[in-house]
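S.K.: what follows is a predicted structure for the sequence shown.
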Amino acid sequence: MHEQEIETLIARRGALWLALSTLWLEREPREADYARMIREIDASELTLKQLEWIYRLEMSPVMARYQLSMAGEWRAFDETVLLTRLVHHNRRLGPVRKSVCSLFSGLTTMMSRPRFDQLIMRLMVSRGERPPG
């Protein structure tokens, strides 16, 4: 991937990735965090299905490593390091890697899934859609 492609990927996904990274923080997301995530999702014009795949394939394989690390407490991410890791992962996300990430996504999303589900509920309400019930 050339520098221009990297810049395009960061321009297209960077703000969304940074907003969604809150789902993996040690602390629970605040109302302001959910509001920021919803703003970025709406700005990206993503469907719920597209958002699910971004969460499962683009982010979770990278973000789960933070949760599994023995580094101790963490309350925020170094945005440059985080974006670098996400770009590196996404550069290699071809058909085979997508299949593997999809296969193991239950494990990589396990700890953040309740927060993601809460985000989806809030997003649906903000869009005037009826949450599943």
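M.R.: Right, received. Where do you want to start? Residues are numbered from 1 along each chain as shown.

S.K.: from here on, just use CA atoms for contacts and neighbour counts.
M.R.: OK.

S.K.: in stretch 96-112, what's buried?
M.R.: K98, C101, S102, S105, T108, T109, S112 (16 or more other C-alpha atoms under 10 Å).

S.K.: tell me who's in contact with the second one.
M.R.: Contact partners of C101, counting by C-alpha atoms under 8 Å, 6 or more residues apart in numbering, are R56, L57, P61.

S.K.: also this one, for the comparison:
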Amino acid sequence: MNSTELENRKPIWIALSKFYLDNELTCKDFDHMAIIFQKSGLHIKDIKQIDLMKVFPLLQPNLLNISGAWTDFDEDWLLSECIKHYQKRENRFYRLNYKFWNALFYWIRRDGWNQIEQRIINT
């Protein structure tokens, strides 16, 4: 991943991390996320792939943790770990593993994605 691509992904990774905080997202949160996704120039399908392959495998366990993060994740840690997950994307076991867990836990973010898609479609 070159530095330009990395700089373009950072806001997306940070915005996606909101799905995995142990609290309810507000309309303001969804508005902000939709703006970031639109500014990225990426199609929503591509952003969902970024979520699936990099952010979900890293942060989904927070939703199952009784004392999970409530406000924000440390950005330096988040970005460093997302880069590590990006580098594993071609590993077959890694892909099967996150797809399995996503099948079990997509329901947690389904409504959030619906909120984001509605905002993007209506702009």
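M.R.: The structure has been received and is ready for your questions. Since the model is a prediction, treat every value here as computed from it, not as a measurement.

S.K.: follow-up on the earlier one: closest one of the contacts of C101 of structure 1 to A71 of structure 1?
M.R.: Ranked by distance to A71 of structure 1 (C-alpha to C-alpha), the contacts of C101 of structure 1 are led by P61 at 17.7 Å.

S.K.: which one in structure 2 is aligned with the closest one?
M.R.: Under the alignment by TM-score structural alignment, P61 of structure 1 pairs with P57 in structure 2.

S.K.: contact partners for that match?
M.R.: Counting by C-alpha under 8 Å, 6+ apart, P57 of structure 2 has contacts H85, Y98.

S.K.: reformat the contacts of C101 of structure 1 as TSV; add secondary structure and distance to F77 of structure 1.
M.R.: Formatted as TSV, the contacts of C101 of structure 1 follow (DSSP: H, G, I helix; E, B strand; the rest coil; distance: C-alpha to C-alpha, whole Å):
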residue	secondary structure	distance to F77 of structure 1
R56	helix	19
L57	helix	19
P61	helix	16
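
S.K.: looking at the residues you listed, which is nearest T8 of structure 1?
M.R.: Using C-alpha to C-alpha, L57 is the member of those that lies nearest T8 of structure 1, at 18.6 Å.

S.K.: what's the nearest residue to the residue nearest the centre of structure 2 if we skip its chain neighbours?
M.R.: Nearest to the geometric centre of structure 2 sits L16, at 3.1 Å (C-alpha atoms, centre = their mean). Leaving aside its chain neighbours, L16 of structure 2 sits nearest to D51 (6.5 Å; criterion: C-alpha to C-alpha, 6 or more residues apart in numbering).

S.K.: quick one: map W113 of structure 2 onto structure 1.
M.R.: W113 of structure 2 maps onto F116 in structure 1, by TM-score structural alignment.

S.K.: next up, the contacts around that match.
M.R.: F116 of structure 1 makes contact with L23, according to C-alpha under 8 Å, 6+ apart.

S.K.: helix or strand for it, which one?
M.R.: Here F116 of structure 1 sits within helix 113-126, counting by DSSP states H and E.

S.K.: R13 of structure 1 -> structure 2?
M.R.: Mapped onto structure 2 by TM-score structural alignment, R13 of structure 1 lines up with R9.

S.K.: what's the helix or strand for that match?
M.R.: R9 of structure 2 belongs to helix 3-16, assigned by DSSP H and E.
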